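**Student:** here you go, sequence then predicted model.
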Amino acid sequence: MKALTIFQPWATLIAIGAKPYEFRGWQPPKWLIGQRLAIHASARPIKASEIRALIRALHGDENMTNPCLRKDVALPVLERVLDALKKSPDTLFGTKEGLTLPHSCVVCTAVVGEPKRGDACAVEFGDNAGNDSDRDGTFNWGWPMLDIQPVASIPARGAQGLWDWRE
């Protein structure tokens, strides 16, 4: 199965159904559309500043871009993540307070839907929706994440781009 490595908390947000699109600068290959893809949480540490920015945006901060997340699902998780970070930065790698955001592992699989332009995806999320990344070119294409199936965190080394994952 092909896999895609994604930073946390976005990998977990896909796994829980809060992030219906994975945005990339490129369209998925045609052979991948309709196929199941493993979503891998990268080894990159979570940045508290990114969590705070997502929370502010979801609360409607007019200076922030709406990050194209399902607020009702994403916000409680992000607030728990921020609370855990305040208490102890290493909390996110364990299970203190019942919170787990795994790293370096596959967290779910999803079927890749027909890609849409990023601006077309943003329309679904109302005014001021758009790219939540500080990296240019990452909002060109929205890959719909369909039929999401969470998995017990399965350790795996990630890679850039699409890569082969064997359970």
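**Tutor:** Yep, it's here.
**Student:** can we go C-alpha only for contacts and neighbour counts from here?
**Tutor:** Noted.
**Student:** name the helix or strand for A152, please.
**Tutor:** Applying DSSP states H and E as the criterion places A152 in strand 141-155.
**Student:** give me the residues contacting the helix or strand following that strand.
**Tutor:** Per DSSP H and E, the first helix or strand lying C-terminal to strand 141-155 is strand 162-164. Outside of strand 162-164, the residues within contact range by CA atoms under 8 Å, 6 or more residues apart in numbering are 1-5.
**Student:** also this one, for the comparison:
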Amino acid sequence: MAKPAQGAKYRGSIHDFPGFDPNQDAEALYTAMKGFGSDKEAILDIITSRSNRQRQEVCQSYKSLYGKDLIAALKYELTGKFERLIVGLMRPPAYCDAKEIKDSISGAGTDEKTLTRIMVSRSEIDLLNIRREFIEKYDKSLHQAIEGDTSGDFLK
């Protein structure tokens, strides 16, 4: 197996879009959803070429420009798997992690692999954000939810 060059820098695959303007993106998304039907290609192009941080800024700009929630507008305009994809991309990572944790402890048994993967691989700041999202979304603390569904080593 080849070793990377010493001192090589690694970068993630998702980068900020150069020349990003959240107001311009919010206006373009509004236009793509205006009238009968929606311009799915324009929606996909904008959302998939922005980092999550930039998508969150677009959500804020959309709200301030149009007084509406962008995610709610996307849910209204889109359907099926495309809707789930686009809405999922619009959510902050902590929201997605909180949902994955909830799903892992819901129902019979616990998906320990998912729960463990999230809990041990996130930074302290990420975990604080996940806790905040969990309380906001489920009206229950993350600690209470995990404690109520797990036993053994998870309670240590």
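**Tutor:** Thanks, I have it. The model shown is predicted, which means the values in this text are computed figures rather than measured ones.
**Student:** got a TM-score for the pair?
**Tutor:** The TM-score (TM-score structural alignment, normalised by the length of structure 2) is 0.21; 60 aligned residues with a CA RMSD of 5.4 Å.
**Student:** before we move on, back to that, and the contacts of strand 162-164 of structure 1 as CSV, adding secondary structure and distance to M145 of structure 1?
**Tutor:** Below are those laid out as CSV (DSSP: H, G, I helix; E, B strand; the rest coil; distance: CA to CA, whole Å):
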residue, secondary structure, distance to M145 of structure 1
M1, coil, 15
K2, strand, 14
A3, strand, 13
L4, strand, 12
T5, strand, 14
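**Student:** quick one, which of those residues are buried?
**Tutor:** Among the contacts of strand 162-164 of structure 1, those classed as buried by 16 or more other CA atoms under 10 Å are 2-5.
**Student:** now those in TSV, with distance to R52 of structure 1?
**Tutor:** Formatted as TSV, those follow (distance: CA to CA, whole Å):
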residue	distance to R52 of structure 1
K2	32
A3	28
L4	25
T5	22
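**Student:** hmm, back to that, same for the strand holding A152 of structure 1, what does it pack against?
**Tutor:** On a contact count with 3 or more CA pairs under 8 Å, 6 or more residues apart in numbering; DSSP states H and E, strand 141-155 of structure 1 meets helix 10-15, strand 21-24, strand 105-112, strand 116-117, helix 118-123.
**Student:** quick one: closest of those to V77 of structure 1.
**Tutor:** Among these, helix 10-15 comes nearest to V77 of structure 1, with 8.3 Å by CA to CA.
**Student:** so L13 of structure 1 makes contact with L75?
**Tutor:** No. Checked against CA atoms under 8 Å, the pair L13 of structure 1 and L75 is beyond contact range at 9.9 Å.
**Student:** for the buried ones among the contacts of strand 162-164 of structure 1, which one is nearest K116 of structure 1?
**Tutor:** Closest to K116 of structure 1, out of all of those and judged by CA to CA, is L4, at 17.9 Å.
**Student:** next one: that closest one relative to V111 of structure 1, how far apart?
**Tutor:** Noted for L4 of structure 1: a distance of 12 Å to V111 of structure 1, by CA to CA, to the nearest Å.
**Student:** for A74 of structure 1, same thing?
**Tutor:** In terms of CA to CA, A74 of structure 1 sits 20 Å off from V111 of structure 1.
**Student:** over to S153 of structure 1?
**Tutor:** 18 Å.
**Student:** ok so, going back, joint contacts of L4 and V111 of structure 1?
**Tutor:** L37.
**Student:** neighbours of E79 of structure 1, how many?
**Tutor:** 15 (other CA atoms under 10 Å).
**Student:** before we move on, what about Q60 of structure 2?
**Tutor:** Q60 of structure 2: 18 neighbours (other CA under 10 Å).
**Student:** please identify the helix or strand for it.
**Tutor:** Going by DSSP H and E, Q60 of structure 2 is part of helix 52-66.
**Student:** packing partners for whichever helix or strand comes after that helix?
**Tutor:** Where DSSP H and E defines the elements, the next helix or strand beyond helix 52-66 of structure 2 is helix 70-77. When contacts are defined as 3+ CA pairs under 8 Å, 6+ apart, helix 70-77 of structure 2 sits against helix 52-66, helix 80-90.
**Student:** apply 10 Å and report the result again.
**Tutor:** Secondary-structure packing of helix 70-77 of structure 2 (3 or more CA pairs under 10 Å, 6 or more residues apart in numbering; DSSP states H and E): helix 22-33, helix 52-66, helix 80-90.
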